[in-house]
Each structure stands twice: as structure tokens, then as C-alpha cells.
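Peer 1: Quick one: sequence plus predicted model below, questions after.
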Amino acid sequence: MRSWNGQAWKTLCLAILAMFVVSCASTDEEEEGLPTGNRTEQAFYEAAQRQLRSSQWELAIKNLRALEDNFPFGTYAEQAQLELIYAYYRDYQNDAAISAADRFIRLHPQHRNVDYAYYMKGLASFTEGSGLFERFLPTDMTRRDPGSARESFAYFSQLMARYPESRYAPDAQKRMIHLRNLLARYEIHVANYYFKRGAYLASANRGRYVVENFQQTPAVPDALAVMVQSYNLLDMPQLESTSLAVLRTNYPHHPVFRDDGTFNYRYYVGAKDRSVLHWVTLGLFEKEDPRGFDSRELYNAEYRPEDAPLPPEL
């Protein structure tokens, strides 16, 4: 037998190395759930479907993006774009979900399922900031930055205006009611903060803003109470009496009223009523904040978005 020369050994080594690289690539693809060998549009789509069903959101995103990159005009391209919105949403990539929805709306404004993209924009903003921390620890969302709530309300409003008969409209309408309640309550928290700072005019303005812009929300009675208290401290008797009459007529059981029906101006102890001890010690021995106007237990609506079932495909 002739001994192999150097060129033959080099060829053999290159062949073995090539087989090893292909084997590793195939193993990586299998581990990541990517289609091996037959990398067709259908293979990408079926792999993504398996991963969506098993909640493998990151792998599903990879396959859906690969499908769109390689087959932008294919049979599954439009459906893949819709499902990519959903995968981003379930993977808590809310900004990416909104961007993907915007892109779908821009590319397919007349698509039969474009209402889904509008709905998902609202839903992604609705759950912005509601991650693992908020799910396991009690968090008062009315004290959070209301920016996401305002965006979500605007997106749901677009859906309702453009597609009032959409299958997603009923759920969007309920979430809009919840968002209005949340935004109104945020204004009351701000008003209570202004009370602590002794900024009574700013507090009165917040209360009036709720009354004028968030009618029929559970925050309205507290907004009226804020106005009564603020106008009393500002020595504006006419505005005070008007606000008090509206509060007493519409919400006679508000906790701010005493048993004899009179308004309890000591219900909220503001900055002016701090004791001498507070001022001398700079608040070191009176750390408890004054009680704010918050009658949510009495007037809050029953809708709980976290318990509301999503549409079947979600």
C-alpha cells in the first residue's frame, strides 16, 4: 500500500473539519428549534408555530424574523408579521411589539386583520411596566408615571374610532374605562402631594381638572373634596360652597362628611396644621404623612383588567 502524501492528508483533514462544522451547525439549529436541511418558508413557519405553542418566545421571534427576511413576499409573510407582534408582547418586549404593529399597519392598512395590530398596540402599552416585579409584589399602578396609560388609551381610541365593530372592541372599551379611572386617580395623588407642600391653588386646579375631564370616574368625589378643602384654605368661600353643594348632593356618603353631614376640614391635615414639634425637629418626630383624599374602597369600579380574559388567540 502506498503511503499517503501530504496533500492527501490535508484533503482528509479539511473534509473531517467541514463535516464537524456542519454537524455543529446542525446541532445548534436543532437546539434552537430552527429548521435544518429544508429551510423553506413553510419550515420556518411550522417551527415558529411549535415554539409559540410551547411559549418559546425568543425562538419564535428568531424564526418569524428569519421567515420575513428570507421570504418577504411569501405565503406566510403577512401572518408572520402579525404573530411577531404577539411574540414580542408575550416576551415582554412591549416597545418592539408596538414597533412591529406600527410597521404592519403602515405596510398593510387595508388588511382584514389590521384591527388586531391596533389592539396589540394598546395592549402592549397597557402592560408596560407590569413585569415580574409587579406581578409578585403589590403595586399601586395609579402612582406610576401615567405616560404608558395615556398612550394605551390613545391606541385603544384609534381602534374604537376606526373599527367599532372589531372583535377586540369590547375588551378595548373596558380597558379604556380602567385607564380613565387610573389617570383620574393619578391626578388625585398629585393633588394630595400639593397639599403636603402647601400648594393649595395647584391642588384645587388638579381637582377641577378631574371634575372637568374625567366625569363618571371613581375619582370625582375625591376631586370635589380636594376643591372644597383647597378653596377653604385659599379663602375663596363662593367656590368652596359651590363645590361643597355638588359633593353633598351627589356623594353624601363620602368619608369627609361627619355624622351630622358637615364637612370635616380636619380630615386632611395640611402643612399649615403641623405642630410646633414638627417645625422644631424638621419632621423627625412626626414622620407620618397626613391622610390624603382617597375613597377608592367606596367608589371604585369593579373591573379588574388582570382578571379579564383575553381574546382566544391571545
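Peer 2: In hand now; what should we look at?

Peer 1: C-alpha only now, for contacts and for neighbours.
Peer 2: OK.

Peer 1: what ranges do the strands span in the stretch 51-200 of the chain?
Peer 2: Listed in chain order, the stretch 51-200 of the chain contains no strands at all (DSSP state E, counting those that start in this stretch).

Peer 1: Please enumerate the helices of it.
Peer 2: In the stretch 51-200 of the chain, the segments counted as helices under DSSP state H, counting those that start in this stretch are 57-70, 77-90, 94-107, 114-126, 132-136, 147-162, 169-197, 200-213.

Peer 1: contact partners of stretch 224-243?
Peer 2: Residues from elsewhere that reach stretch 224-243 (Cα atoms under 8 Å, 6 or more residues apart in numbering): 191, 200-201, 203-205, 207-208, 211, 244, 246-247, 256, 265, 293.

Peer 1: of the residues you listed, buried ones?
Peer 2: Neighbour counting with 16 or more other Cα atoms under 10 Å marks 191, 200-201, 203-205, 207-208, 211, 244, 247, 256, 265, 293 as buried within these.

Peer 1: out of those, who's nearest residue 180?
Peer 2: Ranked by distance to residue 180 (Cα to Cα), those are led by residue 211 at 12.3 Å.

Peer 1: List the residues that contact the closest residue in space to that closest one that isn't next to it in sequence.
Peer 2: Excluding the flanking residues, the one nearest residue 211 by Cα to Cα, 6 or more residues apart in numbering is residue 220, at 5.7 Å. For residue 220, the contact set (Cα under 8 Å, 6+ apart) comprises 184, 210, 211, 214.

Peer 1: would you turn those residues into TSV with distance to residue 21?
Peer 2: Output for the contacts of residue 220, formatted as TSV (distance: Cα to Cα, whole Å):
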residue	distance to residue 21
184	61
210	66
211	69
214	64
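
Peer 1: Taking those residues together, which two end up most distant?
Peer 2: Using Cα to Cα, these span at most 9.0 Å, a distance reached by 184 and 211.

Peer 1: okay, pairing it with this:
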Amino acid sequence: MPHAKLSAVCAWMLATGLVFLSACSTTTPDPTAAWSPNKIYAEAKDEVSLGAFDKAVALFEKLEGRAAGTPLAQQAQLDKAYAHYKAGEPVLAIATLDRFIKLHPASPALDYALYLKGIVNFNDDLGLFSSLTRQDLAERDQKAAKDSFESFKELVSRFPDSRYAPEASQRMNYIVNSLAQSEVHVARYYFERRAYLAAINRAQTAITDYQGVPALEEALFIMVKSYDALGMTALRDDTQRVLEKNYPQTPYLVQGFKSRNDPWWKIW
């Protein structure tokens, strides 16, 4: 009887082993196993051009391992971040870029890494850079805009001669304008609800924190109207003089608030 049980156990182990070996034998072979790093990179770039970003990411990851410690592996990491971005995976793109920036602080491609990080956080389909939408960045989440600004700022300050610096500066201006406009949106909201002191405070925040941006014209007008509503005529008149001095052709004093359907960035 013991021998019978032992035989049964052995038979079970043999059968299990055969199943395991059978499973291993059906594993799909890696078609890139014999490819050179350059071939993997070329194939990954082809997938990017075809819009197959998930396939491109997989190939770039293989290349990072195969060519570890080489400039090609660094390039693969940057291209993987771009593929994540184009695939609508900003969190993965930012994580990849942060890893690159940490591991390669002296890379000649560091300016591009900062630029791409700014682009990923920037709402690329809004405002100055698109005519396809009438919603401006000021009406959306501000954290991404601020993160984008910081990336562009670091790029411009550390690499002023970079080919990406001019566009980064332009986008920084857009973001600053948008953040100021965000404060003005809130100020107008309070004004329309007759919370005049709150409207004055938010308009004043925009004027204090942001200099020389288009949104300040409306901020001053909101203050003029709020002081008038509160019967504070001296402050109203002082603010109106500031408005007229800085914006001598302002339409606000004649036409009132601009239509909400006319985005602020169209004045550019």
C-alpha cells in the first residue's frame, strides 16, 4: 500500500511537470530577442509615427534594459515619456520625466525633458494655441498650470539659449495671464452676487500678484463698480483714474463687462 501511494504521488508530480513544461513550450517567443538596440529604437519610432503608442512604450522599455547606461537608453526614456503623453497618460509621462531628470542631471537633453514636462502639464488644446475651443485655462484646474509654469521657468533660467526657450517663454506668459484671469473670474462671480468686498479683495489679489497682464483691466473695472456699489466714491474715483491711465482706450467704462463668449486671450 505505501508503494502504491508513492507511485500515485510520483505519477501526479510527473503529470504536473508535464503540464508545466507544456505551458512553457507554448510561451510566445520574443520577436525582438535577436534585434540590435538600434533596430528596437527604429521600430519603436515607427510605432510612434503610426500612433501605436502602447506598442512604442513596450519597445522603449525593452531598449532601456538592453542598452542600459548608453545615450540610446536615455533617448528611449525620453521617447517613452512622449509616447505616454500622446497616449493620454500624463501621470506616467511625468513620472518617466522626473526619473530621467533625477538620474541624468547633466544630460544634454535635460532642456528637452523640462520642456516636455511643461508641455504635458500644459493644456495644449486651450487658449492662444488653439481655435477649437472657447474655454480658457483659467476655468480649469490651476495646479497643472502652475506645475507647467515651473518647468518652463526652470528651462528658461537654466538653458536660456535652448531651442525650446522661446516657446517656453511664450507659454509662461500665457499661463500667468490665465492665472490672473482665474482671480478675475472669481472677482466677477462675487460682484454679480453683490459680495462687493469679496470682489474687491479678489480683484486686488490679481493686481498685486500679476503685473502687466490683460486681465488686470477687468480687475480694475470690477473694483470701480464694487466701490461704487458700496458708496465709497473716493476709492471709486481713484481706481477709475488708475484704470483710465493704464488703459486709456478701455471699453469697460462705456460697454461694461465683456461677453463670456469672447475669450480674454483673443485680444492677443
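Peer 2: Everything's here; your move. This structure is a prediction, so every number in the text was calculated from the model and none was measured.

Peer 1: quick one on the thing from earlier: per the alignment, the residue nearest to residue 211 of the first structure corresponds to what in the second structure?
Peer 2: In the second structure, residue 220 of the first structure lines up with residue 216, judged by TM-score structural alignment.

Peer 1: Now do the SS call for its match.
Peer 2: Here residue 216 of the second structure is recorded as helix under DSSP: H, G, I helix; E, B strand; the rest coil.

Peer 1: rewinding a little: nearest to residue 103 of the first structure, of the buried ones among the contacts of stretch 224-243 of the first structure?
Peer 2: residue 211 (37.8 Å).

Peer 1: Now which residue in the second structure aligns to that closest one?
Peer 2: Alignment note (TM-score structural alignment): residue 211 of the first structure maps to residue 207 of the second structure.

Peer 1: measure its match to residue 213 of the second structure for me?
Peer 2: 9 Å (Cα to Cα, to the nearest Å).

Peer 1: next one: residue 142 of the second structure
Peer 2: In this view, residue 142 of the second structure and residue 213 of the second structure are 17 Å apart by Cα to Cα.

Peer 1: just residue 140 of the second structure next, same as before
Peer 2: The gap separating residue 140 of the second structure from residue 213 of the second structure is 19 Å, by Cα to Cα.

Peer 1: Who has more neighbours out of these two?
Peer 2: residue 213 (17 against 13; other Cα atoms under 10 Å).

Peer 1: Report the secondary structure element holding that one.
Peer 2: Under the criterion DSSP states H and E, no helix or strand holds residue 213 of the second structure.

Peer 1: Just give me the neighbour total for residue 136 of the first structure.
Peer 2: Residue 136 of the first structure has 8 nearby residues by other Cα under 10 Å.

Peer 1: my bad, residue 58 of the second structure
Peer 2: Neighbours of residue 58 of the second structure (other Cα under 10 Å): 12.

Peer 1: What range does stretch 81-93 of the second structure cover in the first structure?
Peer 2: Mapped onto the first structure using TM-score structural alignment, stretch 81-93 of the second structure spans residues 85-97.

Peer 1: How about residues contacting stretch 108-122 of the second structure?
Peer 2: With Cα under 8 Å, 6+ apart, stretch 108-122 of the second structure has contacts from 78, 82, 85, 90, 93-94, 97, 100-101, 104, 144-145, 147-152, 154-155, 159, 162, 164, 168.

Peer 1: go with 6 Å
Peer 2: Under the criterion Cα atoms under 6 Å, 6 or more residues apart in numbering, residues 144, 145, 148, 151, 152, 155 lie in contact with stretch 108-122 of the second structure.

Peer 1: Find the nearest non-adjacent residue to the aligned residue in the first structure for residue 62 of the second structure, please.
Peer 2: In the first structure, residue 62 of the second structure lines up with residue 66, judged by TM-score structural alignment. Nearest non-adjacent residue to residue 66 of the first structure, counting by Cα to Cα, 6+ apart: residue 44, 7.4 Å away.

Peer 1: Report the distance from whichever strand or helix holds the one you found to the chain centre.
Peer 2: With secondary structure defined by DSSP H and E, residue 44 of the first structure is part of helix 41-53. Distance of helix 41-53 of the first structure from its chain centroid, counting by Cα atoms, centre = their mean, to the nearest Å, is 28 Å.

Peer 1: distance of the counterpart of residue 190 of the first structure in the second structure from residue 202 of the second structure?
Peer 2: Residue pairing (TM-score structural alignment): residue 190 of the first structure is matched to residue 186 of the second structure. Counting by Cα to Cα, the gap from residue 186 of the second structure to residue 202 of the second structure is 7 Å.

Peer 1: quick one, which of the two is more surrounded?
Peer 2: Neighbour totals were compared for residue 186 of the second structure and residue 202, and residue 202 leads with 24 against 16 (other Cα under 10 Å).

Peer 1: Roughly how far does the residue nearest to that one when sequence neighbours are not counted sit from residue 32 of the second structure?
Peer 2: In space, residue 202 of the second structure comes closest to residue 187 once its chain neighbours are excluded; the distance is 5.1 Å by Cα to Cα, 6+ apart. With distances taken as Cα to Cα, residue 187 of the second structure is found 59 Å from residue 32 of the second structure.

Peer 1: go on, residue 227 of the second structure?
Peer 2: For residue 227 of the second structure, the distance to residue 32 of the second structure (Cα to Cα) stands at 71 Å.

Peer 1: Kindly report the same for residue 114 of the second structure.
Peer 2: 31 Å.

Peer 1: neighbour count winner among the two?
Peer 2: Using other Cα under 10 Å as the criterion, residue 114 of the second structure and residue 32 rank with residue 114 on top: 24 against 14.

Peer 1: can you tell me which residue in the first structure aligns to that one?
Peer 2: In the first structure, residue 114 of the second structure lands on residue 118 (TM-score structural alignment).
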